[in-house]
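A.B. asks: Any chance you could fold what I've pasted below:
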Amino acid sequence: MQIFQLIIVLLMGLAASALLTSLEIPILKHKQFQQFIREEGPKSHLSKEGTPTMGGIAICAALLLVTIAGGNFTADSVVMLVVTFLFALIGFFDDYIKVAKKHNLGLTAWQKLVLQILFAVGLAVYMAKFSGYGTDVWIPFINRYIDFGWLYIPFVAFVVVSMANAVNLTDGLDGLSSGVTALVAFFFAIVGMQFGHGAATIFCCALAGACLGFLIFNRFPAKLFMGDTGSMALGGALAAAAIMMKAELLLPIAGLIYVLEALSVVIQVLYFKATGGKRFFRMAPLHHHFEVGGMKEKNVVVMFWSIALICCVLAYVVMSI
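C.D. replies: Take a look at the predicted model:
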């Protein structure tokens, strides 16, 4: 598979996602599926109240169509799509409860976590017992596969759950998560090409394109939010693709933005409890720290996109060593 073919699939994903998103917006407005802004967030975000949400439905639909139409559709493609849609379903229930109750609280943290672990363990068991790929994991720098044995299942479950929640936390500014994920997904399409995994290559290209098509409407000022339906799906999709390629350990390098966003929340909570109410960051997740510090939302997003691009280049260098 050549770069030219990747670009074609990416453009197909972009076109499909842009079309489906444009069709979805008036439907969501008619159904009054609107975003409710949490009061403890940045005050500048209160103006976003009422923006249609659950735009992740269009991303998932575009991903499905282009993955099937892009060629190399195999059992691996089905598994990656199933994982994506299962995590999208968690996000959908979360979003729907928020819309129905007209506030920013959906499923409880424990409800989401239990479902995430259940689906993640299901993927891990499939990969270890039924996929034929075994329990090997590719290790960067030494360029070797190491058999994780019985540790493989908790390792894969951790990767999937961590990615789903990290991408979800990153989705806090207009265009941030969709732009970062487009870059990371295209990087993993290149990984798939290098590793000779055609199904994952097409899947990741379709995912990158779907994110870019959505970004047309999600960039500042956003006409539509992806909601948890989208962010959970994107996290699950990236994790499933990396696991399918045995390239899980490239995720924290290429997806360093996700790692920093998640870590900022963990640090903030632990520091708050340890110091009796003091904050380490002005606000968490990390993107809000810069925003509350006076940086314009658009500038924060561009800065994070730039860091994501640098991290993807770095991950490619690491992969090539």
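
A.B. asks: drop to CA atoms for contacts and neighbour counts, all remaining ones
C.D. replies: Fine.

A.B. asks: residues making contact with stretch 211-221?
C.D. replies: When contacts are defined by Cα atoms under 8 Å, 6 or more residues apart in numbering, stretch 211-221 is touched by residues 13-19, 21-22, 58-59, 174-175, 178-179, 181-182, 223-226, 298.

A.B. asks: One more, so I can put them side by side:
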Amino acid sequence: MLEQVIFFTIILGFLITVLLSPIFIPFLRRLKFGQSIREEGPKSHQKKSGTPTMGGLMILLSVTITTLVMTGKFSEPTSKTFILLFVLLGFGLLGFLDDFIKVVMKRNLGLTSKQKLLGQIIISVVVYFVLKQTEFSTAVSIPFVDKSIDLGFFYVLFIIFWLVGFSNAVNLTDGLDGLVSGTAAISFGAFAVLAWSQSQYEISIFAVSIVGAVLGFLVFNAHPAKVFMGDTGSLALGGAIAAIAILTKLEIILILIGGVFVIETLSVILQVISFKSTGRRIFRMSPLHHHYELVGWSEWRVVVTFWSVGLLFAALGIYIEVWL
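C.D. replies: Here you go, the predicted structure:
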């Protein structure tokens, strides 16, 4: 029974996104919700200017409908289901406001960094207090050593750091056609397996609904992309995967399963530190995917390589948690 629920969850999430796209993409185009390409980015990206963005709305709608329908088929939605949807939609709303300001108000940087950070912190604090009401453990498990550290009150700072950090990490990774769609499908698929192994089936259903939704989105987002997810999608996906890691008590293993997102973020941090301290750049351009573009890799080669690395990270994460 449960296996069928998981299977049909992927199918439903996929179909909703695929069926919405031919309606939604022309609608975005008519509203002139086209992506503005930064002048300092790779020159090859200038031809993408005007491609409809905010496609993340389709992902959010698909995941919400699929999660509620399929969770209801298996059992009643739990508090964890609603926490996950709250994070997904909350970060998605922040991303939508950011995209809306960029596209409609023609402010290419969208929300200010302070505005975005404040919104992310508020959502994270709400999650902490909701979890506190359920006597949720504030201990963080350390892989390999079979130990955990109880952070007590400081767990709120940890939740803020994890949700904010990974939402921004996925957002930084969203720079090439299909890059985030593919890596997200892999990462959420890994957490679906791990949640299943813990018998947290409502979390597994949520994760699998995202896998179906982003794979459906990938049909239209693969190179050459007909639509971008925008911050609406990338911030939501980053917040959601961090929330799953928190609820499954696999916070640290997210660093491995989400290794592509971590590496992309580190490349930006190292580039900034190097340039400000020495005046030299480590990479031709950051995030890292742009570096490989500028050394001559095709966009498709970069994306497939990053997917492959993400798959290896995900497999290693599952191996460590399930079989090691």
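
A.B. asks: What is the resulting TM-score of the chain superposition?
C.D. replies: The TM-score (TM-score structural alignment, normalised by the length of structure 1) is 0.96; 319 aligned residues with a Cα RMSD of 1.4 Å.

A.B. asks: and the contacts of stretch 211-221 of structure 1, which are buried?
C.D. replies: 13-18, 21-22, 58-59, 174-175, 178-179, 181-182, 223-226, 298 (16 or more other Cα atoms under 10 Å).

A.B. asks: I'd like the distance between residue 154 of structure 2 and residue 139 of structure 2.
C.D. replies: If you measure residue 154 of structure 2 against residue 139 of structure 2 using Cα to Cα, to the nearest Å, the figure is 10 Å.

A.B. asks: what residues are up against residue 289 of structure 2?
C.D. replies: 173, 175, 176, 264, 302.

A.B. asks: in what helix or strand does the residue of structure 1 positioned farthest from its centre lie?
C.D. replies: Distance to the chain centre peaks in structure 1 at residue 276, reaching 33.2 Å (criterion: Cα atoms, centre = their mean). Secondary structure from DSSP states H and E places residue 276 of structure 1 outside every helix and strand.

A.B. asks: Could you do residue 317 of structure 1 as well?
C.D. replies: Counting by DSSP H and E, the element that carries residue 317 of structure 1 is helix 297-320.

A.B. asks: and that helix, how far from the chain's centre?
C.D. replies: On the basis of Cα atoms, centre = their mean, to the nearest Å, helix 297-320 of structure 1 sits 15 Å off its chain's mean C-alpha point.

A.B. asks: again, but for stretch 168-182 of structure 1
C.D. replies: 8 Å.

A.B. asks: How about stretch 196-216 of structure 2?
C.D. replies: 14 Å.

A.B. asks: what do you get for stretch 234-244 of structure 2?
C.D. replies: For stretch 234-244 of structure 2, the distance to the chain centre is 5 Å (Cα atoms, centre = their mean).

A.B. asks: what stretch of structure 1 does it fall on?
C.D. replies: Mapping stretch 234-244 of structure 2 onto structure 1 (TM-score structural alignment) gives residues 231-241.

A.B. asks: Pull out the buried positions in the helix holding residue 317 of structure 1.
C.D. replies: 297-298, 300-301, 304-305, 307-313, 315-316, 319.

A.B. asks: again, but for stretch 266-283 of structure 2
C.D. replies: Result for stretch 266-283 of structure 2 [16+ other Cα under 10 Å]: buried residues 266, 267, 268, 270, 271, 272, 283.

A.B. asks: so where does the aligned partner of the third one in structure 1 fall, helix or strand?
C.D. replies: Residue 268 of structure 2 maps onto residue 265 in structure 1 when the alignment is built from TM-score structural alignment. Secondary structure assignment for residue 265 of structure 1, by DSSP H and E: helix 256-274.

A.B. asks: how close does that helix sit to structure 2?
C.D. replies: Compared with structure 2 after the fit, helix 256-274 of structure 1 shows a mean deviation of 0.4 Å (mean Cα distance after the TM-score superposition for structure 1).

A.B. asks: just checking, what packs against that helix?
C.D. replies: Contact analysis of helix 256-274 of structure 1 by 3 or more Cα pairs under 8 Å, 6 or more residues apart in numbering; DSSP states H and E lists helix 152-170, helix 286-292, helix 297-320 as its packing neighbours.

A.B. asks: let's see 6 Å
C.D. replies: helix 152-170 (3 or more Cα pairs under 6 Å, 6 or more residues apart in numbering; DSSP states H and E).

A.B. asks: which part of structure 2 lines up with the helix it packs on?
C.D. replies: Aligned using TM-score structural alignment, helix 152-170 of structure 1 spans residues 155-173 in structure 2.

A.B. asks: and the matching stretch, how far from structure 1 on average?
C.D. replies: When structure 1 is overlaid, stretch 155-173 of structure 2 sits 0.6 Å from its aligned residues on average, using mean Cα distance after the TM-score superposition for structure 1.

A.B. asks: Touching that stretch from outside, list them.
C.D. replies: The list of residues contacting stretch 155-173 of structure 2 from outside it, by Cα atoms under 6 Å, 6 or more residues apart in numbering, reads 120, 121, 124, 128, 138, 234, 235, 238, 239, 242, 261, 265.

A.B. asks: Next step: those residues restricted to helices.
C.D. replies: Judged by DSSP state H, the contacts of stretch 155-173 of structure 2 include 120, 121, 124, 128, 234, 235, 238, 239, 242, 261, 265 as members of helices.

A.B. asks: between these, which is closest to residue 46 of structure 2?
C.D. replies: The closest of these to residue 46 of structure 2 turns out to be residue 234 (Cα to Cα; 20.8 Å).

A.B. asks: Kindly state which residue of structure 2 is aligned to residue 136 of structure 1.
C.D. replies: Under the alignment (TM-score structural alignment), residue 136 of structure 1 pairs with residue 139 in structure 2.

A.B. asks: burial count for that match?
C.D. replies: Neighbourhood size, residue 139 of structure 2 [other Cα atoms under 10 Å]: 14.
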